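In: Fold the following, please.
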Amino acid sequence: MTPLSPPAAGPRRGRPAASDAAPGGPADDAGLRRRIRGLDLESKVRLLTGATLWALPDEPRLGLRPVVMSDGPQGVRGTGEDPDARGLLAPAPSAVAATWDPETAERLGRLFAVEARRKGVDVVLAPPVNLQRTPVAGRHFEYFSEDPLLTGVLAAAVVRGLQGRGVAACPKHFVANDSETDRTRYRSRMDERTLREVCLAPFEQVLAEAGPWSVMAAYSGVDDGVESAPMTEHRRLVRGVLKEEWGFTGPVVSDWAATRSTAASALGGLDLVMPGPDGPWGAALTAAVRAGEVPEELVDDKVLRLLRLARNTGRLGDPWEPGTPPPPLPTRGPAPSEAPSEEEFAVLREIAARGTVLLRDEAGLLPIAPDGLDGDAGVALIGPNAVDPYLQGGGSAYVPAVRTVSFVEGLRAALPERVRLTVHRGGDSRRRPPFVPAALLTDPDGGGPGVRADHLDAAGRTLDTDVRATGDWGGYGDFPADTHRVVLRTVLTLDEPGTHHLEFGCVGRFRVTVDGETVFHGDDDRGVDLILDSSHHHPRTHGVDLPVDGSGPRRVEVTVDLTVVDADGYGRFVTAHLRLRPPGPSPEEEIAEAVDAARRADVAVVVVGTNEEVESEGWDRTGLELPAPQDELVRRVVAANPRTVVVVNAGAPVLLPWAQEVPALLWAWLPGQEAGHALADLLLGRAEPAGRLPWTLPARAEDVPVPNAVLVDGTVAYSEGVHIGHRAWDRDGLTPAFPFGHGLGWTTWAYESADAAPAGPDGSDGFRVTVELANTGPREGRETVQVYLEAPPDGPERPPRTLAGFTTVRVAAGARARAHVDVPARVFGVRDPDRGRRWTPPGRYRLRVGRSSRDLRLSVDVEIAGTEDG
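Out: Predicted structure coming up:
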């Protein structure tokens, strides 16, 4: 192996270095380099692997304090040191994207920064800059959009909000980590144009416009026809493009446990291995340097990047001698309040409402006038998600919320007291039963309530015991260090006559017995991979039916014998879920009860959607249907009451076969902690649902351009090329249920004229499109003006239309406004893979202006002289 020299410290092609926006940019690196020269090789290498799950090491001789990281992007999780810690739970990124408003995204970034400082966090692992390539992607809710430009604009805004208050952003997952199936191993195969114009484009925009202080490398890899490697080892993309071509000067952080090599990852451009303290670097990297496989100068460059991050986040002070008191660190402004405030809750409430999309209101039912409601008939709130809303997606984005406002609570608080509110589930949409209620569990030894856990060493000796009053033993690790097995024992008492369904979910090596008979076992010896594929959150399950004849209570002895899973930096744990579905009404009976309530109500509000079994990190969906029996529930309620509002509580697209049959239809996303208040504000007209779809909602599964995330020989082929999302729908001439950019609101709009003026000589800096529009409806409203580019037909193959720019305006009823949309020069360009550069073909381009990708009302032509951008 030929050692590579360190990447150039400065940017190329005149681009400002990505970290120059921070105080003390690369121009002030001389002092940092002097500090680094005082360390021996082992000390430098030690700094490049996490000290814990979330924190990097300190080094007194450099003045370096531990830099602490935490997951995002729906809030700031914290580090888990305080198990009772709670925090702000924001709307999911797809909901933020639906605002189409960078000012709102930046405002949320500032809020995250306050929360991060409250929790002692220096780096928030956000925003996600991957694309919604397929609607079945497990983390679809966690990404902004199917469109590279919309993603880049909003992600850059979040970065500015965070870093403007001294907290580092860590955009992720670089690059093309757009699905979850076998996510730690697959390679994304694509041509150069797709790589540059689709997958890399939003990352490039974020670096150019916001200068993030760190970037995360993905688990997966890329095969770009030149190099095929995991992203933690990809020299061409990490060192070549990200660092050298784009001039990124911060550290590249591995996704957690993504690094599987020593020299290859060090040479590939990775700078920090997380989590720690173990990993493939440490002594192995030191040995690789001494063997001449990795230049020590490359190690110095990695430490320098870490010190820049520490300096920017206020974690670098004056050097001091180990064992002596450290000097105070530079201040980062006033300390935040100890707990989130009502003002912060109000911001989250506003964002949740702003991002909600009014897809349809044919009957003019919305907004509902509270004074006009029949108080006795009232409102019937119906649906599985009305009873149990899905507020956030599963996986690393999960945030324990400081509070949550359910749809029931929000609507009851907003409605006049005289208006009756009834709540009806209308059937269970979850496959899995709820956890066994604590009241049914008895400790077999102590006789009190709960499940007893015996902690055994490898010889079977009991080290300790624990008793907890719950059937949820997910990620349990509160046991002595020498524990080899955890044996759960309880007695389940069932009183209600009928058949009870008891279900177990376990991971790793385990054995489950019921009344002494083995009913379930497993022998999975994986360690950290159980964490990476989210098996510990949603383990494989097995159920048994337990009939109760009514002659008296039935006592069932349950034992779950679990071998401890050693997941490296994630710790040692066991997982067991004990769930119970008691006898109860059938789905048909629940639907019939809900339909009867709707028939008697003045207004019915039906909330349908997904749940934690459907949308989560760790796996991709197998289809786009709503979990049963929700489609039947909607149709029957609408048939019973023509004054029905349907609300979709989901982060990613689902099929709505009844969409054109319902009077009013809202898409409310995964709305975060203020869900109930936000929905009530919208239904009663206190706020406008001003959101626009950041992706295309299909009408039929067979129309979806990329319908699945299936791997072939470990590879995901990006065969659609540059035709991602709405571009493919336009290319194929297909009609979606609702197009990209669609959304209504409380008013109507007239687009009167548009013109375009060059922002530089001959449009070399792009164009400014000026749009005259009028609010022709009865209420003040917010409009999102969208501009799409149509290229000359005689140039290289391109999508029929691409999003070129957008802005939002707020206009009083009956008033006119002038909207300015900046169309950057880069949207006219394409990548020439033969010449390895971007260029703009000459010709007449058409800029189409309108309300969505399919509602284009004005156009203006511009002439472009051909250019080569380099």
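
In: Please count neighbours and contacts with C-alpha atoms only from this point.
Out: Fine.

In: Now do stretch 77-91: distance from first to last residue.
Out: One end of stretch 77-91 sits 14 Å from the other (Cα to Cα, to the nearest Å).

In: Now tell me what touches it from outside.
Out: Identification of contacts with stretch 77-91 by Cα atoms under 8 Å, 6 or more residues apart in numbering yields 54, 69-71, 74-76, 115-116, 119-121, 340, 345, 348, 351-352, 391-392, 397-402, 669-673.

In: Now do the buried residues in stretch 749-761.
Out: Applying a neighbour-count criterion of 16 or more other Cα atoms under 10 Å, one finds 749, 751, 754-756, 758-759 buried in stretch 749-761.

In: List just the nearest of these to residue 474.
Out: Residue 474 lies nearest to residue 749 out of these, by Cα to Cα, at 51.4 Å.

In: How many residues are close by the residue nearest to the closest one when sequence neighbours are not counted?
Out: Here the nearest residue to residue 749 in space, its sequence neighbours aside, is residue 775; by Cα to Cα, 6 or more residues apart in numbering that works out to 4.8 Å. Per other Cα atoms under 10 Å, the neighbour tally for residue 775 reads 23.

In: try residue 661
Out: Residues lying near residue 661 (other Cα under 10 Å) number 15.

In: Please report how far it lies from residue 145.
Out: Distance from residue 661 to residue 145, counting by Cα to Cα: 27 Å.

In: Kindly report the same for residue 449.
Out: Look at residue 449 and residue 145: by Cα to Cα, they are 48 Å apart.

In: between these two, which one's more packed in?
Out: residue 145 (30 against 19).

In: contacting residues for that one?
Out: Residue 145 makes contact with 94, 97, 131-132, 151, 694-695, according to Cα under 8 Å, 6+ apart.

In: From residue 94, how far off is it?
Out: Separation of residue 145 from residue 94 (Cα to Cα): 7 Å.

In: Now do the shared contacts for these two.
Out: Residues touching both residue 145 and residue 94 (Cα under 8 Å, 6+ apart) are residue 694.

In: List the single closest residue to residue 724 in space, sequence neighbours excluded.
Out: Closest to residue 724 by Cα to Cα, 6+ apart is residue 133, at 6.4 Å.

In: Name all residues that make contact with that neighbour.
Out: By Cα under 8 Å, 6+ apart, the residues touching residue 133 are 146, 178, 706, 724-725.

In: please give me the structure for this one as well, since I'd like to look at both together:
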Amino acid sequence: MTDIDHLLDRLTLDEKVSLLAGQDFWSLPAIPHIGLRSLVMSDGPVGVRGTGWAPDDPSIALPSPTALAASWDPALAAEAGRLLGQEARHKGVHVVLGPTVNLHRTPRGGRHFECYSEDPLLTGEIAAGFVRGVQEHGVGTTVKHLVGNDFETDRMTVDVRIPERALRELYLAPFERVVEAGGWGVMSAYNSVNGTSMAQNGRLQDEILKREWGFDGVVVSDWRAARDTVGAALGGLDIAMPAMDNPWGPRLAEAVRSGSVPIEVIDDKVRRVLRLAARVGALGDAPVPVVAPLDGDEVAHRVASRSFVLARNDGTLPLAGTDPVVAVIGALAQDARVLGGGSAQVAPPHVISPLDGIRAAFDRVEYAIGADPRPFLPAAQGPGWSEFRIDLGAYRFEVPTGAVRWLGDPPGGLAVNDISLLELSTTYTPATTGDHVFAISGFGAFELTVGDQKLYQGSLHPPGTGRADLLLHPREQRFTVTLPAGVPVAVTLRQSFEPGTAHSAGTTLGHRPPGPDESGMIAEAVALAARSDVAVVVVGTTEQVESEGFDRTSLALPGRQDELVARVAAANPRTVVVVNAGSPVLLPWAEDVAAVLLTWFPGQEAGAALAAVLTGAEEPGGRLPTTWPRRAEDCPVLAVEPRDGALAYSEGIFIGYRGWTERPLYAFGSGLGYTSWSYDALSASATEAVVTLTNTGERAGREVVQIYLSALEDDEIERPERWLAGFASVEAVPGETVTVRIPLPERAFQIWDGGWKTPPGRYALTAAHAIDDPRRTVEIG
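Out: A predicted model of the protein is given here:
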């Protein structure tokens, strides 16, 4: 056991404060004379980037957090965590920045896909499982963002005003559950809460998190969220990241020497950092835990198929025992959206698109784009293209498409100052004579040459554009070139960097071959659907619609995708729609199609998992972790626009299903499998519900048993009509009867009223397939 106080006594004040601030973008400094090595952090909601998001060092891409929550399976979340802990060890990372447990207060939230659910209990249980899994490897987690970062608009400065009861019962509850599960880190949000910036919010970070909950880990700022030296030091923050614009370092040491910050406050922070270092094996000779290795593809596939929510099915699915002609339609069927934008992005080793997966599963498959919602041209790739070679001067490598990205450490171990030019070169042999459209997207100064034609030289952004805007809002420039079929043409894209700016790159060479216009593409897809046995239409959002950095302005699918689905369904009644979106979108045609399958952002094994579910090799195992609206205006909370710098959570505890008064399109907890279940018996006490159920269908399957509570006695306490109190899953073969015991935590009955209190009286306890599909109810006292 490391004697942390003994090590603390050996440190000078300057050494102590050096441990509380980033030495660069991702790490804390080493202090060799006490055996402390540098602590390395990395983004990691769906994969672990490492210190550089580089294409020559790929990262496993799991399905989005909304998908993981849709599994309603904390054990599967732990498996996902174990895989990312394994990845972190492989990449030399000690601390993963995740999971994200901010709630789905509004479906317009830009990072909705990176969070779990609208319900704090489901969020907390999935997060606790994930945290336990990661930390089995001796890798730390930092649950984020404490607290109120449930939207992106003005997130750096907005004051989120949360009533105390809602703060305790909803928004803090998942963080409290992760602390109870043994999480080692918490990330502080950018925003203020009730008038105080979270980076210096002593009431939430010190009084509640550390003292009331007994949290013994570290509180790390979101990147550049700490802005005040003394305020952050006294407000419970332990680590300010990154090195740039950091308010600590020498200024914090001077604040201690002047008496503005007590040395005891610094010592508590350093103890926490050293404790974390000991836990992750970065201090002394602490052994690294040995955990059985996992197959990343297998885990990614299993999470995906377990997360898919079959929201509607007229019997068309599964497509088992047939040899249909399958029409696959949609730009996103070929160019899969497998993860969300921003901190959740990684560069996966491969991606199986829906089209690839379906082609591997069925013998007769035809494809049409139909409607293309992408505002930017897709990265050049596929038939006709040679390898894409990247030359950084001192380092060369290849990428699978005409896109190259990194964030942090550049590829090949190069230093930022080593890179002044990126050159992407390839050869394209057109299959069709005509007008080919090429595009550059990204940030910086570019030069594009196709054959002997220099198509562009200049910058895509106006002077003075901020770095955050560059990363989150790239620009695109398009050019049309007439090319003959069968004649190879050299294509070269160069990007130049100002000195010291190559710590990030996001460059794409886009391409579109000759073809019909938008109306012509839809007509082609409709004709294909009409002559096929079944049509699988893949629709979804784009990175410009759903990403970190901004909130959604509309819940509608972008482009002409709704029109595409409606026309295909009119041409073929056996139309299956796959919705590739990380959060709810409007589906005006939902009741006019044969099946609706919600696949979230499904990770690198997307197409393989989709094919397995379509064929019936696997059951769609997901249940909705958040309500899907029929109309945007039906949502109990929609607006994300602050007024005068503040956003009031005036709805109190009535978010998500707690606040719905209209019938939604798909209710919380809903989802169909490929079998049916009878709920045979229910008994309950104040501590446990016991449910007996039988698989009454013809296939083996899995059921998520959900327990809801309702207060039966009329009192003056406002409570939802019903709320989730517990859940568990069961599996059974046809005709098999199983019994499951579901613990009921005391907190499920309690409200916050200056403290946790259990209102006396009687409650209805319901075992349900979904919140709108109750099966059995009993009363308990």
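
In: Once they're superposed, tell me the TM-score.
Out: For these two chains in superposition, a TM-score of 0.90 is obtained (TM-score structural alignment, normalised by the length of the second structure); 770 aligned residues with a Cα RMSD of 3.6 Å.

In: now the contacts of stretch 77-91 of the first structure: which count as buried?
Out: Among the contacts of stretch 77-91 of the first structure, those scoring as buried are 54, 69-71, 74-76, 115-116, 119, 121, 340, 345, 348, 351-352, 391-392, 397-401, 669-673 (criterion: 16+ other Cα under 10 Å).

In: Which members of the residues you listed occur in strands, if any?
Out: Taking DSSP state E, the ones among these that sit in strands are 69-71.

In: Please enumerate the helices of the stretch 151-300 of the first structure.
Out: Secondary structure of the stretch 151-300 of the first structure (DSSP state H, counting those that start in this stretch): helices located at 192-194, 201-210, 263-268, 283-290, 296-312.

In: Give me the mean distance between the last one and the second structure.
Out: Taken over the aligned residues, the distance from helix 296-312 of the first structure to the second structure averages 0.7 Å (mean Cα distance after the TM-score superposition for the first structure).

In: With the third one instead?
Out: On superposition with the second structure, the average gap between helix 263-268 of the first structure and its aligned counterparts reaches 0.9 Å (mean Cα distance after the TM-score superposition for the first structure).

In: do the shortest one as well
Out: Comparing helix 192-194 of the first structure with its match in the second structure after superposition yields a mean distance of 0.9 Å (mean Cα distance after the TM-score superposition for the first structure).

In: about what we covered before: do you know how far the counterpart of the residue nearest to residue 749 of the first structure in the second structure is from residue 618 of the second structure?
Out: Aligned by TM-score structural alignment, residue 775 of the first structure pairs with residue 695 of the second structure. Separation of residue 695 of the second structure from residue 618 of the second structure (Cα to Cα): 16 Å.

In: coming back round to it: rebuild the buried residues of stretch 749-761 of the first structure as a markdown table, extending it with secondary structure and distance to residue 770 of the first structure.
Out: Shown next, in a markdown table, are those (DSSP: H, G, I helix; E, B strand; the rest coil; distance: Cα to Cα, whole Å):
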| residue | secondary structure | distance to residue 770 of the first structure |
| --- | --- | --- |
| 749 | strand | 16 |
| 751 | strand | 11 |
| 754 | strand | 6 |
| 755 | strand | 5 |
| 756 | strand | 6 |
| 758 | strand | 11 |
| 759 | coil | 12 |
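
In: out of those residues, who's nearest residue 269 of the first structure?
Out: Lowest distance from residue 269 of the first structure to these (Cα to Cα) belongs to residue 759, with 36.9 Å.

In: which position in the second structure aligns with the residue nearest to residue 724 of the first structure?
Out: For residue 133 of the first structure, the residue aligned by TM-score structural alignment is residue 105.

In: follow-up on the earlier one: so what's the residue nearest to residue 749 of the first structure up against?
Out: Applying Cα under 8 Å, 6+ apart, one finds that residue 775 of the first structure lies in contact with 747-750, 781, 811-816.

In: Go again with 10 Å.
Out: Counting by Cα atoms under 10 Å, 6 or more residues apart in numbering, residue 775 of the first structure makes contact with 747-751, 781-783, 810-817.

In: So which of those residues are in helices?
Out: Among those, none falls in helices (DSSP state H).

In: hang on, residue 319 of the second structure packs against residue 534?
Out: Yes. With contact defined as Cα atoms under 10 Å, residue 319 of the second structure reaches residue 534; the gap is 9.1 Å.

In: The two: which has the busier surroundings?
Out: The neighbour comparison of residue 319 of the second structure against residue 534 (other Cα under 10 Å) goes to residue 534, with 22 against 17.

In: how about the more buried one, what's its match in the first structure?
Out: Aligned by TM-score structural alignment, residue 534 of the second structure pairs with residue 603 of the first structure.

In: For its match, list the residues it contacts.
Out: By Cα under 10 Å, 6+ apart, the residues touching residue 603 of the first structure are 365, 368, 373-374, 377-381, 421, 641-645.

In: From residue 679 of the first structure, how far off is it?
Out: 15 Å.

In: returning to that earlier point: export the ones in strands among the buried ones among the contacts of stretch 77-91 of the first structure to JSON lines and tack on distance to residue 656 of the first structure?
Out: Shown next, in JSON lines, are these (distance: Cα to Cα, whole Å):
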{"residue": "69", "distance to residue 656 of the first structure": "39"}
{"residue": "70", "distance to residue 656 of the first structure": "36"}
{"residue": "71", "distance to residue 656 of the first structure": "33"}
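
In: just these now: which is nearest residue 580 of the first structure?
Out: Nearest to residue 580 of the first structure among those, counting by Cα to Cα, is residue 71 at 32.0 Å.

In: The aligned partner of the closest one in the second structure and residue 407 of the second structure, how far apart?
Out: In the second structure, the residue matched to residue 71 of the first structure (TM-score structural alignment) is residue 43. Distance of residue 43 of the second structure to residue 407 of the second structure, given as Cα to Cα: 11 Å.

In: Common neighbours of the two, please.
Out: By Cα under 10 Å, 6+ apart, residue 43 of the second structure and residue 407 have these common neighbours: 49-51, 53, 346.

In: Please tabulate those in TSV, including the columns distance to residue 586 of the second structure.
Out: TSV is the format used below for these (distance: Cα to Cα, whole Å):
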residue	distance to residue 586 of the second structure
49	33
50	36
51	38
53	33
346	28
